[in-house]
Structures are given as structure tokens and as C-alpha cells.
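**Student:** coords please:
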Amino acid sequence: MGGNGETMPVVRGRFRGPAIVAGVLMLFSFGLATPVAADGRSREHIPTYDVVLSIGVDGVLYVRETITYDFDEEGEHGIVRSVPFRHGDRVYDVRGVRSSSSTGAPSRVRTTKFLNNVRISVGDRGREVSGRQAYVLEYEVAWAFTPRDRHDELVWDALGTGWNVPIGHAAVRVVAPVPLRHVTCRAGVPGVTTRCLRDRDGPFAVDFVQGALAPREGMTVRVRLPKRAIAVPPPRYVPPRWTGDWTGTALLTLSLAAVALLARRPAPPRQVGTGLGAAGFVLVVADAVDDIAAHGPWAFSLGDRSLAGLALVIVGVGIVCGRRHRMV
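**Tutor:** As a prediction, the model looks like this:
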């Protein structure tokens, strides 16, 4: 009893410092992500956001976004636009990204794929900008149309829900090579939306406008075109991120329980842990290679082989760390 009472404060002390540091960093990061003025309102905002969605006869969606952004007085390196390339099993091809600035702001573009989005970073890491700047983004989206029995359908969020600043005025124009008879728009967040104001109709173009959008609110456009009005390639689907059955999930769960048991009992030799970890790593790599070879570099999903491999890695690392702890 006396020995346990002496070690508990030491264990708590080990975790208390990192926990405090992590909490401070989270609060600091949140404060940087949402700058506010003295009256509690966000300093940064988007005064105007104009989008043109041009539907090509080849079934490709051509997007042009003109974004006017008011930066904080302290300055930022640019803007980041997140465009989804995956919804569940459905994937899109976001390509041909270009950018420019009519106000002379740095407009170098960099794209990275993170989770389900393509992150388009516009600016210069070595140069900050402040005040009001204007950017133009252009890109293409393939596999965006869904073929139905009697029509072909496009559902697309023209602004996205990744902006953490308010948008004063947004306008979305839909342009098609055939007359547009079935076009709608909803503004807001998923599950809580309102109709966009239909500003102007033409035979081949429809305009929607919306004012005072809060952070994370977008404008989703739904377009229905007659069959064979444009070429619509079949949608592309890839396996979900988690494709493991109950066996792989059970192995992963048991591995966590095994680590807890290893902490109480003499651990096997360190070489056993290293071997298990290496075998698990090989299983994960083999599963990843199969997915990537069949569907592309971002199609990797956690199947039973990956889960079994992770289980072996967890047990192996537990053995190695357990032996090291006992040696100390």
C-alpha cells in the first residue's frame, strides 16, 4: 500500500504537464483560427464570393470562383479553399487548379489531399498580405454528374462549408449548353437550409444570390438535365475507409486488451515484439498496395488484413516498450 501511494503522484505528474501544454495549444490554435475584434465579431470576412459553374458537353464541371477576402490587419499568407473529392464511396476528380489575383496578392497555388478534401492553398509562405485582396480560382471537376433513369443530375456545393469566416454576399451562376429548366439552390449547413434567392433566369444560365452567410454555411445547387444532353461518364466509386469485417475488428480490440495484460505480466523477449511488429507492418503495406493498385493512391481502406496487421504492430510495440520499461 505504501509503495503504491508513493508512485501515484509521480505518474500523475508525468501526464499533468503534457495535458496542460496540449490544452493551451488547442486554445491558442482555436484563437488563431477564429480572430475576433473587441466587440466579439470576426475581423476577417469575405465581402463578396462569386462562382460560375459551367457544365461542359463532355460532362466536366468547369468552376471559376472570384473571392474578395478581408484579412486581419496583422496579415496572413493567403487563403485555403477546401473542395471535396470524396463523399462516402463516391469520388470526384478535382484537377487543373489555377489561381490569380487582381489586387497583386501572391497567388501561387498548392494542392494537397487531406481526408475527403482537396486543400487549395493560394499565397506565399514567405510573404504576408493584409487588407482587402481578390483571388480567382479555376478548376475542373470530373465524375460529378449522376445518371438517373430519366435525367442526369448534378448536386454541388458551390462555396463549400470549410470557410470559418462569414460571407457578406454570394452569387452562383449555373451555365449549361442546353436550356436549364430544373435548377434549385439551398443555402446553409447540411440539414438546416433555406432557399437561395433566384436572381436572374436565362435560357442557358440561372443566377442565385444569398447574403449574410455565417461561417461553415454554403450554397448547394441541384441541376437536372435531359438524358443525352451531355456526355455523362459513369460515377466512380472506391471502397470506404473501413472495410474490415468483425474478425479484423475483434483482432484489433483483442490486441489492445493484450497490451494491458503485458503490463502486468512478464513480457516475452524483445525479439518477439520486433518480429510481430514487422509482420504487422508487412500486412498493412500489402493491403494498401492492393487498394492503391486497383483504385489509386487515395483509395486505401482499412480491411481485415490492415486491422490484423495493426493488431500485431500494437502487440509488438507493447512487448518492446514493456521490456524497455522493466529494464529502466
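
**Student:** Could you use CA atoms for every contact and neighbour count after this?
**Tutor:** OK.

**Student:** so how many other residues sit close to the nearest residue to Pro235 once chain neighbours are set aside?
**Tutor:** Excluding the flanking residues, the one nearest Pro235 by CA to CA, 6 or more residues apart in numbering is Trp143, at 5.2 Å. Residues contacting Trp143 under the criterion other CA atoms under 10 Å number 21.

**Student:** does Ile314 sit in a helix, a strand or a coil?
**Tutor:** Of the three states, Ile314 takes helix according to DSSP: H, G, I helix; E, B strand; the rest coil.

**Student:** Please list all residues in contact with it.
**Tutor:** Remark: with contacts taken as CA atoms under 8 Å, 6 or more residues apart in numbering, Ile314 is in contact with 255-256, 259, 277.

**Student:** For those residues, which single residue is the most surrounded?
**Tutor:** Across these, the neighbour count under other CA under 10 Å reaches its highest value at Gly277, namely 23 neighbours.

**Student:** Does that residue fall in a helix, a strand, or a coil region?
**Tutor:** Remark: Gly277 carries the secondary structure label helix [criterion: three-state DSSP].

**Student:** From Ala170, how far off is it?
**Tutor:** 52 Å (CA to CA, to the nearest Å).

**Student:** got the contacts of Ile314 as TSV, with secondary structure and distance to Val285 columns?
**Tutor:** Putting the contacts of Ile314 into TSV (DSSP: H, G, I helix; E, B strand; the rest coil; distance: CA to CA, whole Å) gives the following:
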residue	secondary structure	distance to Val285
Ser255	helix	19
Leu256	helix	21
Val259	helix	23
Gly277	helix	12
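
**Student:** Would you do the same for the sequence below? I want to compare the two.
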Amino acid sequence: MTKHIARVLAAVLLSIWAYGAHAGDVIRSFNADILVREDGVLDVTETIKVNADGTDIQHGIYRDFPQYVTTPDGTRYKVSFEILSVTRNGEDEPWEATDTDLGTKIRIGDQFQLVSTGNHTYQIRYLTDRQIIFGDASDRLRWNVTGDEWSFPILSASAHVILSSGAQPFEPIAFTGSRGRKLADAVATVSGRGATFETTHALDPFEGLTIMVQFPKGAVAPPTTAQLSDWWWRDNLGWVVLIYGFAAVFAYMMFTWLWFGRDPKAGTIVPRWDLPMGISPALMSYIFDGMNRPGFTGDL
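**Tutor:** So this is what the prediction gives:
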């Protein structure tokens, strides 16, 4: 009996400690349903359940989505990000997307209206491409489920990946931690046509859940020539505009200089002098050489 009471008391104290440790704004659960379409586009639905007390969550929440990927060989490319819907507690919620150095920041909520304290459920649905890594024997998806920009803890995080082609994924891996760290506080399983990933411990601020899963060749079609062309323009549009803009300005300046700004060709130069008004040739001769030659004087 004494041991039973001790266990109950320990459980109560642990619950009180856990509540105190996560007092304030907190993400109670973060779940991502990821549909891998056959054309390689991901259809992602994120369900984020929060407890707001007005500390950080005042008008709503922010969601940072990175769009620039750097490969091991140093190649940098940009993925797409298209928001389909944003809701809070099942109702459409105002949102605004702004560009950042890393991608897109979504501000969810009305800047003129405070969010009531308590539990709220946000849901974001979006599309993104170029997330599949194509290999020789199999293809794979590596995905940062939660992101690592949250300034408050995430008590639990999970993800479910399913292939629209009907293929079965394999070799799922999950890890947690801040950017650059890999902690094994997550489990991954395969069930039917899907793979499920779940954290086993709460995530501290600026920590996230990252998953990786393999699937057989043919489950996702490789990019077409048109897609590769579109991706090339997406990655290099800034350089194209810069180079062609510089070339256009240089061509305009050269044309303007050649047509209007060049000095006329030099020809025979003939010096000419004209006497000032009211000066006769005799007076000019006197002014110019009068001190060195005899002159005439007269008195009246």
C-alpha cells in the first residue's frame, strides 16, 4: 500500500512539474500528413494544436518555410511553396506571406484582433515540389516536419507519409534536435502504404522533427524536360535579369554616345578674328602697335 501511494504521489508530482515546465504558450501537438504525388509534388496538411496564454501567441502564430536547398556539392536551388488554405478551429483564418532570406514566413492571424487564451487548432495546407531525392536504386524523401524556428516547446510531433502511386515506403528514419543536431528521440514505422513518425520526448524551443523514408523507383516520376527548364529559370532568373539588364544598359549608353555624344571629326582649322564694335582698323593698329611707331598729334 505504501509503495502504491508513493507511486501515485510521484506521478502527481511529475505531472505538476511537467505542467510548470511547459507553462505559457506551447504547441500541444504538431502533425503533418504528407501525400507524395506521382509527379513529385508534396501535398502537405499541418495540424498544429496550441495552448495560448498571450505571451508569444497574441494575434496568431508564425510558420517559417525554408525554400532554398544546398546540396553536398554546393549547388543551391529553390523549391516551390503554394498555400492552399489556412484555418483556425475549423474556420478560415487571415494570413500573410512574406519573403525571407531562407524562404517564406507566414503570419497567421488578424493583426488587429487578439487570440483568446486557451486551446486552438491551426491547420495549414500547401504544395511544394523538388523535395524528392532521386537515386540509382531507390528514391527518398528527407523532410523537416516541424521546422526549427518555434520559440516555444512542442510537446509531441508526428508525421504520416503516403504515396499516391500505391507503392510501399521502406527504411523510415526519424530524428530530432536543433539545426545540425540528430537526436534519437523519435520512432518510425511502416504500415501498409504509409510510414508513420512520432517523437518520444517533447521538443525544446528551436528543436524540430526530421524524417527520411525510401520508396521504390517508379513510385514518383522523375522530372520532365519542361520541369527541368522551369526549375532552371527559377534558380537563375535573378542572374539572367542582372546580366541582360547590364547588357541592355551598356548597349543603350553605347548607342547614345555613338549617335549624339561623339565629337565631330577634325578638319582644316582656319583662324578668324573680328574687330570689336566701334573699333576701326587704324585704331586697332594703334592699339596693337602704337607704342612702337610714330604717330600724329594735333591741337585744336
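
**Student:** so what's the most centrally placed residue in structure 1 closest to, chain neighbours aside?
**Tutor:** Nearest to the centroid of the C-alpha atoms of structure 1, with distances taken as CA atoms, centre = their mean, sits Asn117, at 3.6 Å. When the adjacent residues along the chain are set aside, Asn117 of structure 1 lies closest to Pro84, with 4.2 Å between them (CA to CA, 6+ apart).

**Student:** quick one: contacts for that neighbour?
**Tutor:** Taking CA under 8 Å, 6+ apart as the criterion, Pro84 of structure 1 is in contact with 92, 116-118.

**Student:** swap the cut-off to 7 Å and go again
**Tutor:** Listed by CA atoms under 7 Å, 6 or more residues apart in numbering, the contact set of Pro84 of structure 1 reads 116-118.

**Student:** which element is Asp235 of structure 2 on?
**Tutor:** Asp235 of structure 2 is part of helix 225-256, with elements assigned from DSSP states H and E.

**Student:** How far off centre is that helix?
**Tutor:** With CA atoms, centre = their mean, to the nearest Å as the basis, helix 225-256 of structure 2 stands 21 Å off its chain's centre.

**Student:** Can you give me the neighbour number for Arg37 of structure 2?
**Tutor:** 17.

**Student:** Structure 1: which residue goes with that one?
**Tutor:** In structure 1, the residue equivalent to Arg37 of structure 2 is Gly56, according to TM-score structural alignment.

**Student:** Trp150 of structure 2 now?
**Tutor:** Across the two structures, Trp150 of structure 2 finds its equivalent in Trp163 of structure 1, going by TM-score structural alignment.

**Student:** ok so that match is a strand residue?
**Tutor:** No. Assignment of Trp163 of structure 1 by three-state DSSP gives coil, placing it outside any strand.

**Student:** roughly how far apart are the residue lying closest to it once chain neighbours are set aside and Leu115 of structure 1?
**Tutor:** Nearest in space to Trp163 of structure 1, with sequence neighbours left out and distances taken as CA to CA, 6+ apart, is Arg216 at 5.4 Å. Computed with CA to CA, the distance linking Arg216 of structure 1 and Leu115 of structure 1 is 18 Å.

**Student:** Check Val94 of structure 1 too.
**Tutor:** The span separating Val94 of structure 1 from Leu115 of structure 1 equals 14 Å under the rule CA to CA.

**Student:** So for the two, which sits in the more crowded spot?
**Tutor:** The neighbour comparison of Val94 of structure 1 against Leu115 (other CA under 10 Å) goes to Val94, with 19 against 12.

**Student:** Please name the residues that touch the residue nearest to the centre of structure 1.
**Tutor:** By CA under 7 Å, 6+ apart, the contact set of Asn117 of structure 1 is 82-86.

**Student:** quick one, strands of the stretch 1-150 of structure 1?
**Tutor:** 45-55, 61-70, 78-84, 86-87, 90-91, 93-100, 109-114, 117-123, 132-142, 145-147 (DSSP state E, counting those that start in this stretch).

**Student:** Now tell me what touches the fourth one from outside.
**Tutor:** Read that as strand 86-87 of structure 1. Outside strand 86-87 of structure 1, the residues within contact range by CA under 7 Å, 6+ apart are 92, 116-117.
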